[in-house]
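A.B. asks: just a sequence and a predicted model for now, questions to come.
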Amino acid sequence: MKRGPQKPQAAGAPDAVLQELRPGQSVELLQELHILTREGRLNQDSRRKLKQVYHLFQFIEALLRELPGEGEGATLADHGAGKSYLGFIIYDLFYKARAGGRIYGIETRAELVESSRALAVRLGFERMAFLNVQAADAADAPGMPERIDVVTALHACDTATDDAIDFALRKDARAIAIVPCCQAEVAACLRSAKAQSLARTPLAELWRHPLHTREFGSQLTNVLRCLYLEACGYEVTVTELVGWEHSMKNELILARRKGAGRHSAARRMQAILAEFGLEALLGRRYPRAAELLG
């Protein structure tokens, strides 16, 4: 494989650290990402970060291997890529050994996009592209293919997760893997109508206190996302990413496209939104479900 300009060989890692890495993992890459120190050591914060990425990679690898040719030639979009830890590690462990396929990192901060582009060149990761674009605009961005096989988002904050789902639907993604973060939109809607809700239903006690409003809003947001994906023809699984001691933002939503949209899921969405006074979200946040309902 053709590689860009090479740096001096990176220092190795101690045997105890190597045992924590996935087989085939590049020590040089982890040092470039500052997950490992230049001496090849791993601090507690980096160990937590790496554990999260490795766990998510296991799920994504399974989704990729379910594609034709066991993922040979698969396209993947990483929303809210940040420093692209996830994208680089997926490329290193899965794409590097294959002749085809491409990863697209989507990030709003220009300096992170530029540093990721430079790192991809240094490492010879030729089938990685990085786009400096808002998540909501990514589907129409220049250089983005018409279809994407797998869409992932690790801790895309609040409605950026919904933008990633919308992107996946527009790109007819075969599979989706998202770890939501900091869901605030639904909580804000619940908060604004709290007095009316308390007068209308005893269920409003579930979000009467501010802490409960935040947590219940987060739970409700993810339930609605799962129903929306089902309404759009996906089979959905919800699980933990890692143990709660490693991250409080720990819910992993996996979706595999199975067929036509499901009216029953759209109707359940509509009923839940009505129950909690959130009807205005249907057309704005879940347009395909609104279409199914006519």
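C.D. replies: Thanks, I have the structure now.
A.B. asks: when you work out contacts or count neighbours from here on, use the C-alpha atoms and nothing else.
C.D. replies: Fine.
A.B. asks: pull the contacting residues for residue 75.
C.D. replies: Residues counted as contacts of residue 75 (Cα atoms under 8 Å, 6 or more residues apart in numbering) are 101-104, 148-150.
A.B. asks: just these now: which is nearest residue 169?
C.D. replies: Comparing the contacts of residue 75 against residue 169 with Cα to Cα places residue 148 closest, at 9.6 Å.
A.B. asks: hang on, the earlier thing: now the contacts of residue 75 in TSV, with secondary structure and neighbour count?
C.D. replies: As requested, the contacts of residue 75 are arranged in TSV below (DSSP: H, G, I helix; E, B strand; the rest coil; neighbours: other Cα atoms under 10 Å):
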residue	secondary structure	neighbour count
101	coil	18
102	strand	19
103	strand	24
104	strand	23
148	coil	24
149	coil	21
150	strand	25
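A.B. asks: as a markdown table, the residues you listed with distance to residue 223 would be great.
C.D. replies: Below are the contacts of residue 75 laid out as a markdown table (distance: Cα to Cα, whole Å):
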| residue | distance to residue 223 |
| --- | --- |
| 101 | 32 |
| 102 | 31 |
| 103 | 29 |
| 104 | 28 |
| 148 | 24 |
| 149 | 24 |
| 150 | 21 |
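A.B. asks: closest one to residue 91 out of these, please.
C.D. replies: Nearest to residue 91 among the contacts of residue 75: residue 103, at 7.4 Å, using Cα to Cα.
A.B. asks: which residues in the stretch 51-200 of the chain form strands?
C.D. replies: Under the criterion DSSP state E, counting those that start in this stretch, strands of the stretch 51-200 of the chain are mapped to 75-79, 102-107, 128-132, 150-157, 175-181.
A.B. asks: which of the ones you listed sits most buried?
C.D. replies: Sort the strands of the stretch 51-200 of the chain by mean neighbour count, taking mean count of other Cα atoms under 10 Å, and strand 75-79 sits at the top with a mean of 26.
A.B. asks: included below, for side-by-side comparison, is a second structure:
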Amino acid sequence: MKREDLESIQAWICEVKSLKRVVVSGRRKSHLPRYQRIDIRPVMIRDEIQLQLVGHDGKQDTTKNFKASEFKVEELLDDGYANLLIERIDQTLTIRITKQGNIKVHRSNTVSSDEVDLDHDHKKRRVLPPSDPIFTALGISSSKGDLIPKQSDKYRQVDDFLRIIESVEKDLGTDSISIADLGCGNAYLTFAVHRYLSRKGVQVKVVGVDSKAESRARNSKISEELAIENEVEFVASTIKDFPNRKVDLVIALHACDTATDDALAWAVKGGAKVILVSPCCHHELNKNLKAQDEESESIFSNGIMKERFADLLTDSLRAEILKLHGYRTNIFEFVSVDHTPRNLMIRAVFTGRKGERSKYEKVCTKWQINPYLAQLLD
């Protein structure tokens, strides 16, 4: 790259009073940049305009703030990025860096607003604000409605889960919804889901099930404090022993090992419209899984690799079994691994269209396994 080209790009970005945003993306041949994309924009921090860089690696975002005098575009480009979009008040510059390192620049007029947003802390829309009374009752927020710092991860987890509820509302209906939270623990999600749907005018009945009697007592007390004891009840029972009933939505987050299978089987037998399950540990399949060929022996010789493979295989087969019972399923990360390492979610929506059994059976035959969930539903 020519020195004068780098100096021009540096100046275009560091004239912060005229800058709207920068997008850095793509990669040059034989390079592997740290981030898939970087967004840069001017922000006001302590009465000084600085540059905020947000790097996206596909899993999480990393944010750093720089004074304009400290920012070095050369270091950024040396990482191997191929494209820069620099949007200024007066013009937009599209920059492409060739595999030979040459810089091609295209200029065009900026057609968007001249206003530059210098807010350094963009507020994310929250499904339920921290000031909602349920968060005070649950010990997540103070009596004044302010989020307690050490509870911020729990609050984000609840907020992310409510966004998943938003995604399945159309599958649940709008008049009345019955919900079972299996393995509810301290019932953060139980109360949050009830509150969210009730605020929309939906008639909601929720039962929270947990094996610990002290959890039932604590949660029932909170339910009474919130004057919703007729809508939210709690039962002390294992999932396996809890009598089946017809519900629209089944929730089970971090039910340990085969308790996740108990929750899934309970939901299927009860004809749940929607199932949202986040598995925890996966011991059952791991202890029965054996290498079937030389390739798998190389994986299974390392305990942690075998464990992770068993985790993925367990959840994949759970999803396939749900398909065989008429559910549309997908598995995704529902919260950043920064907040909890157990961050996979199985989402299943009943459609009545059953999946192909032969594919599932081939996997079971290959690994000589009979998943516990399949045994529960036989």
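C.D. replies: The structure has been received and is ready for your questions. All values reported here derive from a predicted model rather than from experimental measurement.
A.B. asks: TM-score for these two?
C.D. replies: The TM-score (TM-score structural alignment, normalised by the length of the first structure) is 0.79; 256 aligned residues with a Cα RMSD of 2.4 Å.
A.B. asks: picking that back up, residue 179 of the first structure: which of the contacts of residue 75 of the first structure is nearest?
C.D. replies: Of these, the one sitting nearest to residue 179 of the first structure (Cα to Cα) turns out to be residue 150, at 14.1 Å.
A.B. asks: so for residue 114 of the first structure, which of the strands of the stretch 51-200 of the first structure sits nearest?
C.D. replies: Per Cα to Cα, nearest to residue 114 of the first structure of the strands of the stretch 51-200 of the first structure: strand 128-132, 8.1 Å.
A.B. asks: what angle separates the closest one from strand 75-79?
C.D. replies: 40 degrees (axes from the mean of the first three to the mean of the last three Cα atoms, to 10 degrees).
A.B. asks: distance from strand 128-132 of the first structure to the second structure after superposition?
C.D. replies: After superposition onto the second structure, strand 128-132 of the first structure sits on average 0.9 Å from its aligned residues (mean Cα distance after the TM-score superposition for the first structure).
A.B. asks: output the residue interval of the second structure matched by that strand.
C.D. replies: Alignment of strand 128-132 of the first structure against the second structure: residues 232-236, by TM-score structural alignment.
A.B. asks: who's in contact with the matching stretch?
C.D. replies: Outside stretch 232-236 of the second structure, the residues within contact range by Cα under 8 Å, 6+ apart are 191, 194, 205-213, 215-216, 219-220, 223.
A.B. asks: switch to 7 Å and redo it
C.D. replies: 205-213, 216, 219-220, 223 (Cα atoms under 7 Å, 6 or more residues apart in numbering).
A.B. asks: which one of these is nearest residue 138 of the second structure?
C.D. replies: residue 219 (9.0 Å).
A.B. asks: ok, now which ones touch the closest one?
C.D. replies: Taking Cα under 7 Å, 6+ apart, one finds 186-187, 234 in contact with residue 219 of the second structure.
A.B. asks: about what we covered before: make TSV out of the strands of the stretch 51-200 of the first structure and add distance to residue 55 of the first structure.
C.D. replies: What follows is these, written out as TSV (distance: least, Cα to Cα, whole Å):
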stretch	distance to residue 55 of the first structure
strand 75-79	16
strand 102-107	19
strand 128-132	21
strand 150-157	11
strand 175-181	11
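A.B. asks: which one of those lies closest to residue 32 of the first structure?
C.D. replies: Distance to residue 32 of the first structure, taken as Cα to Cα, is lowest for strand 128-132 among the strands of the stretch 51-200 of the first structure, at 16.0 Å.
A.B. asks: quick check: stretch 107-115 of the first structure aligns to which part of the second structure?
C.D. replies: With TM-score structural alignment as the criterion, stretch 107-115 of the first structure aligns to 210-218.
A.B. asks: need the contact list for residue 287 of the second structure.
C.D. replies: Contacts of residue 287 of the second structure (Cα under 7 Å, 6+ apart): none.
A.B. asks: ok, so what distance separates the aligned partner of it in the first structure from residue 159 of the first structure?
C.D. replies: In the first structure, the residue matched to residue 287 of the second structure (TM-score structural alignment) is residue 188. Distance from residue 188 of the first structure to residue 159 of the first structure, counting by Cα to Cα, to the nearest Å: 12 Å.
A.B. asks: how about residue 34 of the first structure?
C.D. replies: Here the criterion is Cα to Cα. By it, residue 34 of the first structure lies 29 Å from residue 159 of the first structure.
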